[in-house]
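Trainee: sequence first, then the predicted structure, then my questions.
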Amino acid sequence: MDTPLSHDLLRLKQAEALIESEDKKSISNSDRPNARQRLKALLDPDSAQELFRFTRNHPEKPSFKDGIVCASGEIEGRPVLAWASEFDSRGGSIGALQTRQICELYRLARQSGLPVIALVESGGARVTDGVLIMEGYAEVLKEAVYLSGVVPQITCVLGHCIGAPAFVATLTDFIIMDQNSTLCVAGAGVNLAATGENLSEKELGGPDVHTRHSGAVHFVEPDEAAAIARVRKLFGYLPQTNAEPPPQLSFQDSCERTDPQLNQLLPENPESPFEIRQVLHSVADQGSFMEVQPDFAPNLVTGFMRLAGQTVGVIANQSLVLAGALDTRALRKLSRFLNFLSAYNYALISFVDVPGLMPNASAHKEGILSYGSQALMAIGHLKGLKIGVVVRRCFGGAYFMLNPRIGGGDLVYAWPGARIGIMSDQAMASFAGHNPQLKQRLDHLHAQGSRSDDPFIPAAGGFVDDIIEPAQTRPILIRSLQRFSNKRQLDIPPKWLPNIPL
């Protein structure tokens, strides 16, 4: 018997069949995955629940393929919201209707405490939508700004990302690209007409531009599958919201594991470079260190690691590049990473081997004073536990990296070979030739077998908590994290926002 309900169910089945046939058609006619295939690769099996499934710009047309696909789902059992561009639909361009979908997704994320992941391949805004698309993107950008610092956001660029979608991407916390993708303010044709530059999109905004120069992109992967796999891996280091601590996972590694090789790691010559990532991999739970932005400002290593299953943020000076000195790019990288850690309640561990800030003329022209002030703002407002480990050098204006207590730090450790001071003992001896009183003091220290940058001097003043055997670094850090992980208090006055020297 034919009833109104059976008729409606038939219409539903017909609409679902149309969606399925359109997907099959796009797969057969294209060498790239469509939006639903990408979401399927991102989310756990059978966890995707599509949102706005029957949305379309033209209800009279028999098609539901139009711009984007939105879904809720899970990654390793944790809920998440995601949207993916449908490149087969007008080049993945975004119209007014799609901006409403994205805004609604952001609202759901903000109100439900769910991270947002975007898989983007878009030629930009649909100019045919006129002022409606301008209004629509203005609202998307507003929602992205509001969402920043509330829930983590990740953008995965899987092709061209041009115009307004590129700005939305840069408002998220992390950007991942495959090596064939681009991220541009405008396409090559627009740039040629506006400036006369005859450059491709890859030359304007390819992976090399954004990893080595602009610093906008955090990871580049060889292909789409690897990029989506990176999203899933990165998500495992992120909390659900700013109201939760970072993930605490089960672990197999021993909390008391030591590494005697660290006792032999430092070169005999204190000016010789060494690979700081050896320390990070040794200290972290086995296989848990993940570097962020490895190709941008490589003189500073930033990333996440787990210690006894607890996820923490890590910064470390890399002496293989610029002797580990901080230049403007390293300070930009540092500030952005610290702001993320602060927003999402991470503890910070600093592995310090820094000879100072770059003092040359080009650094001043690039704004090293302003970028240094931004880093000071970021580290000063980081509310989680801050632990410093002086691996070798900590001199001059870069002393703030140590997180001294006067700057809001909590625990400071030093390796026995550490050198801490205004400048190195060698530089101080050279300077002392003009100051008899200083020379007398240095001669007295040298006669005692000490030096002006000896770590026992700040330790005697209570500025260093302990001088530790390098091999014991891991168990000491784990005990510190376990005992002080609830630290959230900052001794700063209440205010809306600091006036960051941008």
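Mentor: Cool, the structure landed.

Trainee: make it CA atoms for all contacts and neighbour counts henceforth
Mentor: Noted.

Trainee: which residues does the residue nearest in space to the middle of the chain contact?
Mentor: Central residue of the chain (C-alpha atoms, centre = their mean): Phe174, 5.1 Å from the mean position. Residues in contact with Phe174 (C-alpha atoms under 8 Å, 6 or more residues apart in numbering) are 153-155, 217-218.

Trainee: by neighbours, which of those wins?
Mentor: Val217 (29 neighbours; other C-alpha atoms under 10 Å).

Trainee: now that one, nearest residue through space, not along the chain?
Mentor: Ile175 (5.0 Å; C-alpha to C-alpha, 6 or more residues apart in numbering).

Trainee: hold the first one in mind and look at this next one:
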Amino acid sequence: MESLHRKAEERAQATQHKKGKKTARERIHALVDEGSFQEIQRFAGGNIDEDYLGSGVITGFAEISGRAVAIIAQDFSVQGGTLGEVEGSKMLHLMDQAIDLRIPIISLLDSGGARIQEGVAALAQYGQIFKKTSEASGLIPQISIIVGPCAGGAVYGPALTDFVIMTKDSSFMFVTGPEVVKAVTGEQVTSADLGGAVLHSATTGVAHYLAEDEEDALDYARSLLSYLPSSAEEDAPTFAYQTNPEDDSRAAQVADLVPVNSKQPYDMVEVIEHLVDHGEFLQIQELFAANVITGFAAFQGRSVGIVANQSLVDAGTLDVNASEKASRFVQFCNAFNIPVVTLVDVPGYRPGTEQERAGIIRRGAKMITAYATATVPLVTIIVRKAYGGAYIVMGSKAMGADFNFAWPGAEIAVMGSEGAVNIVYRKELKQLQADGDDVTAARQRLEEIYSTQAVNPNLSLQIGALDGLISPEQTRPTIISALKLTQAKRRPQKIYRHSTNPPL
């Protein structure tokens, strides 16, 4: 029996290594703590007469940094890793156990899709896997690592999970492959252009991280898991933390990173790294909708999710992709008891016919639903400006945030002074132009008046929409204090209903 196992692994290595890929077992052992993997149903689907043991998928339990996880790894060396009745049954059995044990599921996917020889029986297994994945959603974290092809209906499995990690040169996801596309439409397209990792990381948003190689993908998965609880029944993770003078010193310099001129861009990622513990920030969907930033970090050892506007990209405006990216992230944090810290510097929604036709009303409303229904601690800091509807949806007090603060120079208003003057003083400006007066000087004077009267935090303070003004160097201690105060926050009893109906 041992010799058969050795032969099977040697065959797998011969198949995978020449493609620059690891075998399924090599991937598992590289991902988990040494010696911790316990395989289950190892011999299911095997055929000793054909000189192989097991099926096209390996399932079992392991530990990552001492925490229990469930592992699914498709084995491309066995019938191309295709999914048949045995493979589906093994996966479903493991998923049931993971749900019962309340532990995360990590899937290593490398498959030719449904096993054609088994016909609709294989398709039925995919349907059951999709249903089981949906049952686990919001209860236990689910992470998919794409390390090879993932095609046809199989793509919806990882799409239903919380996070998708793809390797740059060896992973692909598409509903219909290049050959089918060519046969149906006549279009010639490569696998990379149709469903490569770069496409899904930067354009479609299907992937949450673009890994350089398999090792990078596994490292990212381990880092990601460290910020997540094992289930929705646990609190967000906490890390051992001792007061670090370097953290305090770095956070005190944050004002130097943000220009006073609200139209001058800066890197919000750098601001975040100055505020969080050890400067460590794990971005989620870094390449997709880069005008909004999402990711995980810690404040005094407490795991948090961070949402922020990135002024380097489209001035940090909100658009359809940014809204969906932020709303899904907030929704995940809310499901798994992870507090959300929002750093606001937003000039509004991106204007134009393109956005309106793309459905900014419907798709932008998802962000409202995410924040409005969130019951985890919400802490919001307005760094420089917050205009219009974008101000409201970015974790405002009106949306249910627990604590909202602003830097002293923050600009908070319905819109900027230039746009406001065009509306408020339209008649006066039109009359000045008709009289031949200097409209430019008058406009500048009116903009200064409006800016002084309306573009500041005063009204927000008066109506209780802000809890106070803080200096930039107070940002980190203020966030830490707010997180401590909300640590005992309990979720309110929900009004009975089957489900909300957000604009999906």
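Mentor: Ah, there it is. Since the model is a prediction, treat every value here as computed from it, not as a measurement.

Trainee: now which residue in structure 2 aligns to the residue nearest to the centre of structure 1?
Mentor: With the correspondence set by TM-score structural alignment, Phe174 of structure 1 lines up against Phe163 in structure 2.

Trainee: try Pro498 of structure 1
Mentor: Match for Pro498 of structure 1 (TM-score structural alignment): Thr500.

Trainee: wasn't that match part of a helix?
Mentor: No: Thr500 of structure 2 is assigned coil when assessed by DSSP: H, G, I helix; E, B strand; the rest coil, not a helix.

Trainee: helix or strand: which one has Val157 of structure 1?
Mentor: In the assignment (DSSP states H and E), Val157 of structure 1 maps to strand 153-162.

Trainee: what residues in structure 2 pair up with that strand?
Mentor: Using TM-score structural alignment, strand 153-162 of structure 1 pairs with 142-151 in structure 2.

Trainee: and stretch 197-209 of structure 1, by the same measure?
Mentor: So stretch 197-209 of structure 1 sits over residues 187-199 in structure 2, by TM-score structural alignment.

Trainee: repeat that for stretch 69-79 of structure 1.
Mentor: Using TM-score structural alignment, stretch 69-79 of structure 1 pairs with 58-68 in structure 2.

Trainee: got a list of contacts for that stretch?
Mentor: So stretch 58-68 of structure 2 is contacted by 24-25, 31-33, 36-42, 69-75, 90-91, 94, 103-104, 222 (C-alpha under 8 Å, 6+ apart).

Trainee: grab the nearest non-local neighbour of the alignment partner in structure 2 of Ser250 of structure 1.
Mentor: The equivalent of Ser250 of structure 1 in structure 2 is Ala240 (alignment by TM-score structural alignment). Nearest residue to Ala240 of structure 2 in three dimensions, chain neighbours excluded: Gly301, at 5.9 Å (C-alpha to C-alpha, 6+ apart).

Trainee: burial measure for the one you found, as a count.
Mentor: Neighbourhood size, Gly301 of structure 2 [other C-alpha under 10 Å]: 18.

Trainee: ok, now the one 3 residues further on?
Mentor: Val304 of structure 2 is surrounded by 25 other residues when neighbours are defined as other C-alpha under 10 Å.

Trainee: what about it, which SS state?
Mentor: Secondary structure assignment for Val304 of structure 2 (three-state DSSP): strand.

Trainee: doesn't Val340 make contact with it?
Mentor: Yes: contact criterion C-alpha atoms under 8 Å: Val304 of structure 2 and Val340 qualify, at 5.8 Å.

Trainee: can you pull the buried residues of stretch 203-221 of structure 1?
Mentor: Of all the residues in stretch 203-221 of structure 1, those buried under the rule 16 or more other C-alpha atoms under 10 Å are 204-212, 215-221.

Trainee: what's the closest of those to Met134 of structure 1?
Mentor: Taking C-alpha to C-alpha as the measure, Met134 of structure 1 sits nearest to Gly205 out of the buried residues of stretch 203-221 of structure 1, at 23.0 Å.

Trainee: so what's that closest one up against?
Mentor: Counting by C-alpha under 8 Å, 6+ apart, Gly205 of structure 1 touches 182-184.

Trainee: same thing with Leu378 of structure 2?
Mentor: By C-alpha under 8 Å, 6+ apart, the neighbours of Leu378 of structure 2 are 339-342, 395, 400-403.

Trainee: recalculate using a threshold of 7 Å.
Mentor: Applying C-alpha atoms under 7 Å, 6 or more residues apart in numbering to Leu378 of structure 2 gives the contacts 339-341, 401-403.

Trainee: out of those residues, who's the most crowded?
Mentor: Ranking those using other C-alpha under 10 Å puts Val340 first, with 27 neighbours.

Trainee: what's the match for that one in structure 1?
Mentor: Checking TM-score structural alignment: Val340 of structure 2 goes with Leu348.

Trainee: that match is in contact with Ala316, isn't it?
Mentor: No: counting by C-alpha atoms under 7 Å, Ala316 is not a contact partner of Leu348 of structure 1; they are 10.8 Å apart.

Trainee: surely Val340 of structure 2 and Ile306 touch.
Mentor: Yes: contact criterion C-alpha under 7 Å: Val340 of structure 2 and Ile306 qualify, at 5.7 Å.

Trainee: Leu139 of structure 2: what secondary structure?
Mentor: coil.

Trainee: name the nearest residue to it, sequence neighbours excluded.
Mentor: Leaving aside its chain neighbours, Leu139 of structure 2 sits nearest to Ala232 (5.0 Å; criterion: C-alpha to C-alpha, 6+ apart).

Trainee: so the one you found makes contact with Cys333?
Mentor: No: using C-alpha under 7 Å, Ala232 of structure 2 is not in contact with Cys333, being 9.9 Å away.

Trainee: neighbour-wise, which of those two wins?
Mentor: Cys333 (26 against 21).

Trainee: who's in contact with that one?
Mentor: By C-alpha under 7 Å, 6+ apart, Cys333 of structure 2 lies in contact with 305, 339-340.

Trainee: which position in structure 1 pairs with Val455 of structure 2?
Mentor: Match for Val455 of structure 2 (TM-score structural alignment): Asp453.

Trainee: before we move on, what about Pro104 of structure 2?
Mentor: For Pro104 of structure 2, the residue aligned by TM-score structural alignment is Pro115.

Trainee: contacting residues around its match?
Mentor: 80-81, 109, 151-153, 240.

Trainee: any idea how far Glu121 of structure 1 is from it?
Mentor: Applying C-alpha to C-alpha, to the nearest Å, the value for Pro115 of structure 1 to Glu121 of structure 1 is 20 Å.

Trainee: equivalent analysis for Ser148 of structure 1, please.
Mentor: For Ser148 of structure 1, the distance to Glu121 of structure 1 - C-alpha to C-alpha - is 22 Å.

Trainee: fine by me, we can end here.
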